[in-house]
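Turn this into a model:
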Amino acid sequence: MNKIKKSKIKTSFRLYSKNKSDLQSSVFDLISGDRETKQTKGLAYVFSLYPDFLLKFLEIKSVQSQIEKTIEREYDSKEIYKIEVSAEKMTKSKKRADIVLKIHFKKKHSLAIIIEAKSIKSGNINNIGEQISFYMKNGEIEDLKNIPIIGLILTKYKHNISQVINLEWSFIINFILSFCKKKPEHKILKDYFNFITNIDNDMIFFEKEVLSIPAGRSFSKVEKHDIYDCPNNKNYSYKKPLYVTFRKTKSVMEFLYKIEEIIVLNPTDENEIIALNNSTLSTGIKNRILNYINEPSYNKQEGIEKRFYVLSKEKIELSQKPKPAGHIQKHTYFSLTDILTKKVLIPESQK
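You can find the predicted model right below:
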């Protein structure tokens, strides 16, 4: 009997919707639901498919620290013999928890991590803290009764919600990218990376290269503390940039700032300030935010959540003093190449 020779034919898979498709579709395009649902279901799937990736996730500093605090001893992955990964797990009140990790240790005890996520594109968290706290109530998820539960939120920006782990999608994206470089054989994990970022190169995730904001009367505080803040609402729904610049007199831009952190908190909420102080952010960043909001002239609005952009102190001087073509009142976006090489800039939206 003749053996079937291994074919050298190259194949491709494209999933069409409304007569359009990506150049290369993946298994993640087959998942039902909206973008947010697909992202979390996909993450649960790669957790279950690659145990080494899941164990590496549990070694993330803030995650491991919370595990050790909960089990009251040093974490050792060798003690784990089984992890159940569930997506969209139904709760007692008929809600669905995004991802549930039920971790079984050899010493006959268990631990659960409930992950609630919001879309990479979404800055609106809609009381995600209350939502995950509700899921963590004893008995809300039937098979998690009487076992310790850790809450984790995964959002576009870093939030300081007490009693839960706070991670950004950008951190997870770079975590996946770093892991894929070490484990290139994990091709479905790389497919997931491409799926959630829509990019296929080795760069830090961002949506736009340069965000340009009109400099207001409070710009002196930005220069003093290298921090910019704005309300965390749809009127200030900036796409996540790599750099930010400010338009001053006659719309001239003088410096380009690299963004170190984007943090969302309510500066009038004492619990959130406590959570900020207890967070894994560097002491320098914490102090800069606190000094910024404690300025006598800072406008603290009761109950208003703010988004803080922590800027690098090593700013890039724009020697050609570029400005946009035409009059622009609101924020806009420019390419990095244009802002570094041209004097008159055309916004990305007009190209």
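
When you work out contacts or count neighbours from here on, use the C-alpha atoms and nothing else.
Will do.

can you give me the helices for the stretch 151-300 of the chain?
169-182, 187-197, 219-225, 270-277, 283-293 (DSSP state H, counting those that start in this stretch).

so of these, which one's packed in deepest?
helix 187-197 (a mean of 19; mean count of other CA atoms under 10 Å).

now that helix and helix 169-182, what's the angle there?
Helix 187-197 runs at 150 degrees relative to helix 169-182, counting by axes from the mean of the first three to the mean of the last three CA atoms, to 10 degrees.

Provide the contact partners of helix 187-197 at residue level.
Residues outside helix 187-197 that contact it (CA atoms under 8 Å, 6 or more residues apart in numbering) are 26, 28-29, 39, 42-43, 46, 120, 173, 176-177, 180, 184, 200, 205.

make it 6 Å
D200 (CA atoms under 6 Å, 6 or more residues apart in numbering).

State whether H104 is indeed within a strand.
Yes. The assignment for H104 is a strand, going by DSSP: H, G, I helix; E, B strand; the rest coil.

quick one: contacts for it?
With CA under 6 Å, 6+ apart, H104 has these contacts: 80, 82, 110.

For L318, which of the helices of the stretch 151-300 of the chain is the nearest?
helix 219-225 (15.5 Å; CA to CA).

In terms of secondary structure, what does that closest one contact?
Counting contacts by 3 or more CA pairs under 6 Å, 6 or more residues apart in numbering; DSSP states H and E, helix 219-225 packs against no other helix or strand.

go again using 8 Å as the cut-off
Secondary-structure packing of helix 219-225 (3 or more CA pairs under 8 Å, 6 or more residues apart in numbering; DSSP states H and E): helix 283-293.

quick one: contacts of the helix it packs on?
Helix 283-293 is contacted from outside by 221, 225, 227, 267, 276-277, 298, 300, 308, 310, using CA under 8 Å, 6+ apart.

compare with the first, here's sequence two:
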Amino acid sequence: MKTTFRLYNRLHSSIFDLIDGNGETQQTKGLALVLSKCEVVLKAFFKLGSIKDKVGEIEWAIVDETLINAELTSTTSGKQFRADIVIRLYAGGKPYKMIMIEAKSLNKNTSVETASAQIENYLQPNTFKEFGAFNAENIYGFTLTKYPTYVAARQIGTIVWNDVIKLFYHMDKSKNELLNDYFQFITKINGAMYFYEKEVFSIPTADWSNEAINKFHVYECPNSGRYQIKQKPLYLTFRKSGGGEMEKLYKIEEIIILSFSKDYQTFLEDNRYSETTRQRVRNYVDYMQQNNNWGEVLPSDEKQVLVLSEQTIDLPHKPKPRLNNSFRAYYKLSDLLNWEKKILDQNPKEEA
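Model prediction:
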């Protein structure tokens, strides 16, 4: 007999729809629940490269207890703190390893500096009495964010939501109903919103920026305000100054959140990024300085650095908006590939 649970009048529901809070809270609490109930998922989670590079290989044979908290709270000096996810591993009844995760919604970007500063504060002695039993060298903090970033601190790292989704996608969910329900919940495969819900993001660019894109396949912009790429598109296209013609579609290979003045040199030595990626960013920085767009002191504000694929799709009919201006907007892929649509409606699908 088949039995189906439905919350209210929804066609697809699961235990995760019962969690109080907004989408970000539900995603975080749901992840903690899955990790606590599914040992195979927990072990696979610790094998994610971003975690393993910091924490090292876990000797699961000696781990005899795991304690996972969602929204662990602490009050210190009259201030209340809340850690999104805390995972404590014990071996032989003694503290072994501990990681704390500050999670942000997979559907929006955020300031990594803010999240990292929050973690550093949480990892200070006496902020959480629960951490006191662990040796400082066995305590690690992670941001869980939409895009990868660079964090120089030895015991703080970054996990990317997309890596978690890919991990769960490749696991056998047919025999794990809880994992399957969570995967469906965070990707909304059975709902109205998709993780990759946007097709082409159109960005206005100056001549020097177009030159850099064509030469180095790198584009950067502030990681704040209207400049943020809030929903990951399938393709990017750039509107040239003047009429706003769009000549090519680019796939995004990497989105890196970087503060050049603080993290650039360390980024160049980070072998987690390919030599090709690092060389492209290096060439871009050299170009910006040689053309006096940047001075000797690199920018201190947080940037979104987009490394683009060298494989592009040409738009020989060069579509353009009816009136070009500084808007950043999403277009349908079918509209841009339609040779008969050389002039696009001024009202794009959604302005960023």
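
Could I get the TM-score for this pair?
With the length set by TM-score structural alignment, normalised by the length of structure 1, the two chains reach a TM-score of 0.85; 328 aligned residues with a CA RMSD of 2.4 Å.

Mind picking the two most distant members of the contacts of helix 283-293 of structure 1?
Counting by CA to CA, the most remote pair of the contacts of helix 283-293 of structure 1 is K221 and N277, 21.4 Å apart.

and Y257 of structure 1, what pairs with it in structure 2?
Correspondence of Y257 of structure 1 to structure 2, assessed by TM-score structural alignment: Y250.

for E314 of structure 1, same thing?
Residue pairing (TM-score structural alignment): E314 of structure 1 is matched to Q311 of structure 2.

Check whether that match really touches Y250, as I assumed.
Yes. Applying CA atoms under 8 Å, one finds Q311 of structure 2 in contact with Y250, separated by 7.3 Å.

Those two - which one has more neighbours?
Y250 (22 against 11; other CA atoms under 10 Å).

Test my guess that that one contacts V307.
No. Using CA under 8 Å as the test, Y250 of structure 2 is too far from V307 to be in contact (9.7 Å).

Quick one: residues contacting D345 of structure 2.
D345 of structure 2 makes contact with 321-322 under the criterion CA under 8 Å, 6+ apart.

and it, how far is that from K129 of structure 2?
D345 of structure 2 sits 58 Å away from K129 of structure 2, going by CA to CA, to the nearest Å.

tell me what the longest strand anywhere in structure 1 is packed against?
In structure 1, assigned by DSSP state E, the strand with the most residues is strand 253-265. If contacts are counted by 3+ CA pairs under 8 Å, 6+ apart, strand 253-265 of structure 1 sits against strand 158-159, strand 241-247, strand 306-311, strand 316-317.

With respect to burial, which of these scores highest?
strand 158-159 (a mean of 24).

In structure 2, which residues correspond to that strand?
The aligned range for strand 158-159 of structure 1 is 148-149, by TM-score structural alignment.

swap in stretch 47-54 of structure 1?
The aligned range for stretch 47-54 of structure 1 is 35-42, by TM-score structural alignment.

how far is the matching stretch from where the chain is centred?
22 Å (CA atoms, centre = their mean, to the nearest Å).

circling back to that earlier point, tabulate the contacts of helix 283-293 of structure 1 in a markdown table, adding columns for distance to P148 of structure 1.
Shown next, in a markdown table, are the contacts of helix 283-293 of structure 1 (distance: CA to CA, whole Å):
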| residue | distance to P148 of structure 1 |
| --- | --- |
| K221 | 44 |
| H225 | 41 |
| I227 | 38 |
| P267 | 31 |
| L276 | 24 |
| N277 | 25 |
| Y298 | 41 |
| K300 | 37 |
| F308 | 33 |
| V310 | 35 |
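
of those, closest to I150 of structure 1?
Of the contacts of helix 283-293 of structure 1, the one sitting nearest to I150 of structure 1 (CA to CA) turns out to be L276, at 18.7 Å.

show me what contacts the closest one?
L276 of structure 1 is in contact with 160, 286, counting by CA under 8 Å, 6+ apart.

Can you find the partner of N214 of structure 2 in structure 1?
Match for N214 of structure 2 (TM-score structural alignment): E223.

How many residues are close by the counterpart of N138 of structure 1 in structure 2?
N138 of structure 1 maps onto P125 in structure 2, with residues paired by TM-score structural alignment. The number of residues packed near P125 of structure 2 is 11, by other CA under 10 Å.

what do you get for D338 of structure 1?
16.

is it fair to say the match of N138 of structure 1 lies in a strand?
No. Per three-state DSSP, P125 of structure 2 lies outside any strand segment and is coil.

could you measure it against T114 of structure 2, distance?
With CA to CA as the criterion, P125 of structure 2 and T114 of structure 2 are 20 Å apart.

again with S209 of structure 2
28 Å.

Kindly report the same for R10 of structure 2.
Distance from R10 of structure 2 to T114 of structure 2, by CA to CA: 36 Å.

just D270 of structure 2 next, same as before
As judged by CA to CA, D270 of structure 2 and T114 of structure 2 stand 22 Å apart.

Equivalent analysis for L298 of structure 2, please.
L298 of structure 2 sits at a distance of 20 Å from T114 of structure 2 (criterion: CA to CA).

which one of the two has more residues nearby?
L298 (15 against 10).

would you say the more buried one is within a strand?
No. Using three-state DSSP, the secondary structure at L298 of structure 2 is coil, not a strand.

doesn't S261 make contact with it?
Yes. Assessed by CA under 8 Å, L298 of structure 2 is found in contact with S261 at 4.8 Å.

Going along the chain, name the strands of structure 2.
Secondary structure of structure 2 by DSSP E: the strands cover 63-76, 79-91, 94-103, 139-145, 156-160, 198-204, 218-222, 233-239, 248-258, 303-314, 320-321, 329-331, 343-344, 350-351.
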